[in-house]
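Student: sequence and predicted structure, then a few things I'm wondering about:
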Amino acid sequence: MGIFKELGLREIINASGKMTALGASAVEEQVGLALKEASQDYVDIDELMEYTGKVIAKVTGAEDGCPTCGASAGIAISTAAVIAGTKLSLIERIPDTEGLKNEVIVQKGHLVNFGASIGQMIRIGGGKVVEVGQANKVEKDHIEQAINDHTAALLYVKSHHTVQKGMQSITAMMEVAHKHGLPFIIDAAAEEDFQKYIKMGADIVIYSGGKALEGPTSGFICGKKELMEACRKQYKGVGRPMKIGKEGMAGLITALKLIENKSSKPEKQIERMTNLCNKLGKLQGLTCSIKQDEAGREIYRAQIHINEDITGISAEELLHKLEAGNPAIYLRHHYVNVGILSVDPRPLLEGQEDIIADKIIDILQGGNK
């Protein structure tokens, strides 16, 4: 019996992805052991933080790194770092940055809500958000012409939440930043490639430790050495209430050291989701197909389209019935308004796709009406 079941909480089947609302990832045994052992011992936190930074650097190919309690904290800390640097008098002013270079340029289609607001994370770090272009179209000139003497950095958000068309590319935006001698930050929270953006030339890259990495609740920043030193310094200021503890760093280090043996196993994902689709394909009014992640990651989900006129139940109603059960089944529901639900195979335990298919069949055949 798991700890949450012992507490009387419902069992969860997570088919929605590495979602913060469901606890992000279930860690491997070695990571769990590191969390346990770290919680029962003592360490110099500054030394541990510097060591963690070195591990981050080795894995990402960056000059240095900084651990955080999450990717959202990484946005706030990175923003504060490019504004205040390592100067304590400025660090202690954050988020009051009046008169400083504090403007952070973001494409309009990237100012999304990921569970909270990207813009708010920037403001927490003392940044003034400068959104450029339109929600479905940004020209390079929009970015170029927004730069002035108050610009602190340019931020690119790499996420399935953002608008995927009409935005300027990472390369185009980075060229503008470097042309003007400005730091280029990428929020790559859920990305699986931990070296790609450093190789491209980004100055700061932010990742979640609890998503693709499958580590504990944590995050990490990697990039230029002087900027990482500035990031760590923010723990004397705005970073203090979002600090990561010894357990989180120990678990993060362990997960990072295990990364070489990880694989997204796309063939296995496709096999499992094909089996799910074959079971669901027998139902009238329901079609199921395999779709790659909209942001281009090596994730292959089953996309289920519900024709309400035939099934007599909408995608939203089906979703609620699945979530109300015990076990509660959570599907990916970004397109529920157009009758589409998706199953993400990555967080599923062995055989759980069959439980999901059986429950959907039961509901649509009237067993849970």
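Tutor: Now that the structure is in, tell me what you want to look at. Quick caveat: nothing in here was measured; it's all calculated off a predicted structure.
Student: can we go C-alpha only for contacts and neighbour counts from here?
Tutor: Noted.
Student: who touches Tyr42 in this structure?
Tutor: Listed by Cα atoms under 8 Å, 6 or more residues apart in numbering, Tyr42 has no contact partners.
Student: that one and Lys282, how far apart?
Tutor: Separation of Tyr42 from Lys282 (Cα to Cα, to the nearest Å) stands at 58 Å.
Student: what do you get for Met200?
Tutor: 46 Å.
Student: do Phe4 as well
Tutor: 35 Å.
Student: show me where the stretch 101-250 of the chain has its strands.
Tutor: Secondary structure of the stretch 101-250 of the chain (DSSP state E, counting those that start in this stretch): strands located at 103-107, 128-132, 151-157, 184-187, 204-208, 219-223.
Student: could I get these as CSV with mean neighbour count and distance to Arg240?
Tutor: Output for the strands of the stretch 101-250 of the chain, formatted as CSV (neighbours: other Cα atoms under 10 Å; distance: least, Cα to Cα, whole Å):
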stretch, mean neighbour count, distance to Arg240
strand 103-107, 26, 22
strand 128-132, 20, 21
strand 151-157, 24, 22
strand 184-187, 24, 21
strand 204-208, 30, 18
strand 219-223, 30, 15
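Student: for Cys66, find the nearest of the ones you listed.
Tutor: Among those, the nearest to Cys66 by Cα to Cα is strand 219-223 (5.1 Å).
Student: so what touches the closest one?
Tutor: So strand 219-223 is contacted by 53, 56-57, 60, 62-71, 73-74, 78, 198, 202-210, 228 (Cα under 8 Å, 6+ apart).
Student: contacting residues for Ile363?
Tutor: Leu318, Lys321, Lys369.
Student: just how off-centre is the host helix or strand of it within its chain?
Tutor: Taking DSSP states H and E as the criterion, Ile363 maps to helix 352-364. Distance, stretch centre to chain centre, for helix 352-364: 28 Å (Cα atoms, centre = their mean, to the nearest Å).
Student: buried residues in it?
Tutor: Gln352, Glu353, Ile356, Ala357, Lys359, Ile360, Ile361, Leu364 (16 or more other Cα atoms under 10 Å).
Student: do the same with stretch 163-178
Tutor: Quick answer for stretch 163-178 (16+ other Cα under 10 Å): Val163, Gln164, Met167, Gln168, Ile170, Met173, Met174, Glu175, Val176, Ala177, His178.
Student: just put those in CSV and tack on distance to Glu139.
Tutor: Formatted as CSV, the buried residues of stretch 163-178 follow (distance: Cα to Cα, whole Å):
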residue, distance to Glu139
Val163, 14
Gln164, 14
Met167, 8
Gln168, 7
Ile170, 13
Met173, 10
Met174, 14
Glu175, 13
Val176, 12
Ala177, 14
His178, 17
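Student: putting a second one here so we can go through both:
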Amino acid sequence: MRKNSEYTADWSWHDANGYDRIVNVSGTMTALGGSITTERVATATAAAMPRFARIHEMQARASEVIARLTGSEAGFLTASASAGITLAVAGAITGMDPARAEALPAHSGPRNAVAVQMGHLCEYGASISQAIALAGAETRIVGQATLVKDYQLEAALDDSCAAALYVVSHHVVDYGMLPFDTFVRIAHAKGVPVIVDAASEYDLKGFLAKGADIVIYSGHKFLGGPTSGIVAGRKDLVRATYLQNIGIGRGMKIGKESIAGTIAAMEQWMERDHDAIRAAETHALEMWQAALTDLPGITPIRVPDPTDNPLERLQIWIDPAKAGASAAQFAEILGRSDPPLIVRGHKIEKDYFQLDPCNLMEGQAELVRDILVQVLSDASAAAEVDIRSALAAARNGGTQAYLNWLA
């Protein structure tokens, strides 16, 4: 266990509750709590808790804010972006028929297919296909994992197809899929609505402006709100999606405190100084890159976000022969530091991990630099880590870690 006493953070909440201290350079990850809120958002969330309120009235207020935020006709909040996908699919199936909404998921009717490009069938902690199935829908796979053709989507959008789902994520294949404008054009020519999963995207207006009918965002990732999902789009489809709260949406409901906090987070997003925040993140990346550049076997490179979010990450390439250990082994030791440094290891088997500065707290950029230099300069501890276990830990975290704690 490595100690670092120069950074004086407030760990009182972690220590009082017996939770691990964490420095998050992985990004807006659900398994780490999504993101951290500002005092403004935290205050708005807490203020609603000791009071009664009409949930539908709060949702109507949320709809007004969502419309300003996204350019949509209407919107509402639900438990998560994943819930938003399921509810949007359900709304496309049932329309405004409450009897059909109550019949889901067991009896979805003959028009229950959802077309998805094969390269978009990602796993984000759960699978896209399961989010679709929870609505009683059938996933209709379009094309192959590395190539989808126009006529393949056209053929999939027959009379049994209720919706077409387009996924925007670092998890999906980034080549060979139909571009968004082509996807929308083909779907609309067939009279099929387009649902966009844009959970972790900065672009809150572009997809609707380019023809999406429903777009789903996370309220607790880049927006920095409490756990929530934002559903935005055409008023008729938003209403049909909201109708699902009398059925499968009951288990996906959101409380008054999360509605209040997410409204505050959305308003804050529209007011914040995005350029200043980007500059602070860039400063951290430059500091880390400079500190690691001369270490043997370590190559730090700044890379843009794969989905065109206006941010960069530092990609740390590891040459095991020169550095003395693999990327997975170093990531494991970084996660055992004091405090633990949680890196972004989605592709750790390719000999690199990434550092994301979007969730840094005051003073943590320097702390991250110091821990990185300490760990990556001395491979002795990392070399002792079983590489197969390190790879498995990087790829099977989250729920598996909880199951391990219960064992």
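Tutor: Alright, I've got the coordinates. Computed from a predicted structure; not experimentally measured.
Student: that older thread, and the furthest pair within the buried residues of helix 352-364 of structure 1?
Tutor: The span of those, defined through Cα to Cα, is set by Gln352 and Leu364 at 18.5 Å.
Student: so what corresponds to Pro296 of structure 2 in structure 1?
Tutor: By TM-score structural alignment, Pro296 of structure 2 lines up with Gln284 in structure 1.
Student: got it, and Gly91 of structure 2?
Tutor: In structure 1, Gly91 of structure 2 lands on Ala81 (TM-score structural alignment).
Student: tell me the SS of its match?
Tutor: For Ala81 of structure 1, the assignment made with DSSP: H, G, I helix; E, B strand; the rest coil gives helix.
Student: next one: it relative to Glu98 of structure 1, how far apart?
Tutor: 15 Å.
Student: neighbour count winner among those two?
Tutor: Ala81 (27 against 12; other Cα atoms under 10 Å).
Student: and in structure 2, which of the contacts of Ile363 of structure 1 remain?
Tutor: Counting by both residues aligned by TM-score structural alignment, their matches' Cα atoms under 8 Å, these that remain in contact in structure 2 are Leu318, Lys321.
Student: could you export the contacts of Ile363 of structure 1 to CSV, including columns for neighbour count and distance to His150 of structure 1?
Tutor: Formatted as CSV, these follow (neighbours: other Cα atoms under 10 Å; distance: Cα to Cα, whole Å):
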residue, neighbour count, distance to His150 of structure 1
Leu318, 19, 50
Lys321, 17, 51
Lys369, 9, 59
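Student: and the contacts of Ile363 of structure 1 as a markdown table, adding distance to Tyr300 of structure 1?
Tutor: Below are the contacts of Ile363 of structure 1 laid out as a markdown table (distance: Cα to Cα, whole Å):
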| residue | distance to Tyr300 of structure 1 |
| --- | --- |
| Leu318 | 22 |
| Lys321 | 24 |
| Lys369 | 31 |
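Student: now the helices for the stretch 51-200 of structure 1?
Tutor: 71-84, 88-91, 118-124, 140-146, 170-179, 196-200 (DSSP state H, counting those that start in this stretch).
Student: now the longest one on structure 2. Mean distance?
Tutor: If I follow you right, that is helix 71-84 of structure 1. Superposing on structure 2 and averaging over aligned pairs (mean Cα distance after the TM-score superposition for structure 1), helix 71-84 of structure 1 comes out at 0.4 Å.
Student: how far is stretch 344-352 of structure 1 from where the chain is centred?
Tutor: With Cα atoms, centre = their mean, you get 19 Å for stretch 344-352 of structure 1.
Student: for stretch 213-223 of structure 1, same thing?
Tutor: Relative to the centre of its chain, stretch 213-223 of structure 1 is centred 10 Å away, using Cα atoms, centre = their mean.
Student: need the contact list for Gly219 of structure 2.
Tutor: Ser80, Ala81, Gly225, Pro226, Thr227, Ser228, Gly229, Ile230, Thr262, Ala265, Met266.
Student: contacting residues around the last one?
Tutor: Going back to what we said before, that points to Met266 of structure 2. Counting by Cα under 8 Å, 6+ apart, Met266 of structure 2 has contacts Val65, Ile66, Leu69, Gly219, Leu223, Gly225.
Student: the second one maps to what in structure 1?
Tutor: Using TM-score structural alignment as the criterion, Ile66 of structure 2 maps onto Ile56 of structure 1.
Student: tell me, how many residues neighbour the counterpart of Lys256 of structure 2 in structure 1?
Tutor: Taking TM-score structural alignment, Lys256 of structure 2 has Lys246 as its aligned residue in structure 1. Counted with other Cα under 10 Å, residues neighbouring Lys246 of structure 1 total 20.
Student: identify the residue nearest Lys246 of structure 1 in space, chain neighbours excluded?
Tutor: Spatial nearest neighbour of Lys246 of structure 1, excluding adjacent residues (Cα to Cα, 6 or more residues apart in numbering): Ala38 at 6.3 Å.
Student: the one you found: which element?
Tutor: helix 29-39.
Student: helices and strands around that helix, which ones?
Tutor: Secondary-structure packing of helix 29-39 of structure 1 (3 or more Cα pairs under 8 Å, 6 or more residues apart in numbering; DSSP states H and E): helix 246-257.
Student: compared with structure 2, how much does the helix it packs on deviate?
Tutor: Superposing on structure 2 places helix 246-257 of structure 1 at an average distance of 0.6 Å from its equivalents, by mean Cα distance after the TM-score superposition for structure 1.
Student: strand 219-223 and that helix, what's the angle between them?
Tutor: 60 degrees (axes from the mean of the first three to the mean of the last three Cα atoms, to 10 degrees).
Student: contacts for the next helix or strand after helix 246-257 of structure 1?
Tutor: Proceeding N to C from helix 246-257 of structure 1, the next assigned helix or strand is helix 266-280, under DSSP H and E. Here helix 266-280 of structure 1 makes contact (Cα under 8 Å, 6+ apart) with 286-290, 298-302, 343, 345-346, 353-354, 357, 360-361.
Student: okay, and which of these map to strands?
Tutor: Taking DSSP state E, the ones among the contacts of helix 266-280 of structure 1 that sit in strands are Leu286, Thr287, Cys288, Ser289, Ile290, Tyr300, Arg301, Ala302, Val343.
Student: filter the residues you listed to the buried ones?
Tutor: Leu286, Thr287, Cys288, Ser289, Ile290, Tyr300, Arg301, Ala302, Val343.
Student: turn the residues you listed into TSV, columns for distance to Ile185 of structure 1.
Tutor: TSV is the format used below for those (distance: Cα to Cα, whole Å):
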residue	distance to Ile185 of structure 1
Leu286	42
Thr287	40
Cys288	38
Ser289	36
Ile290	33
Tyr300	28
Arg301	29
Ala302	33
Val343	31
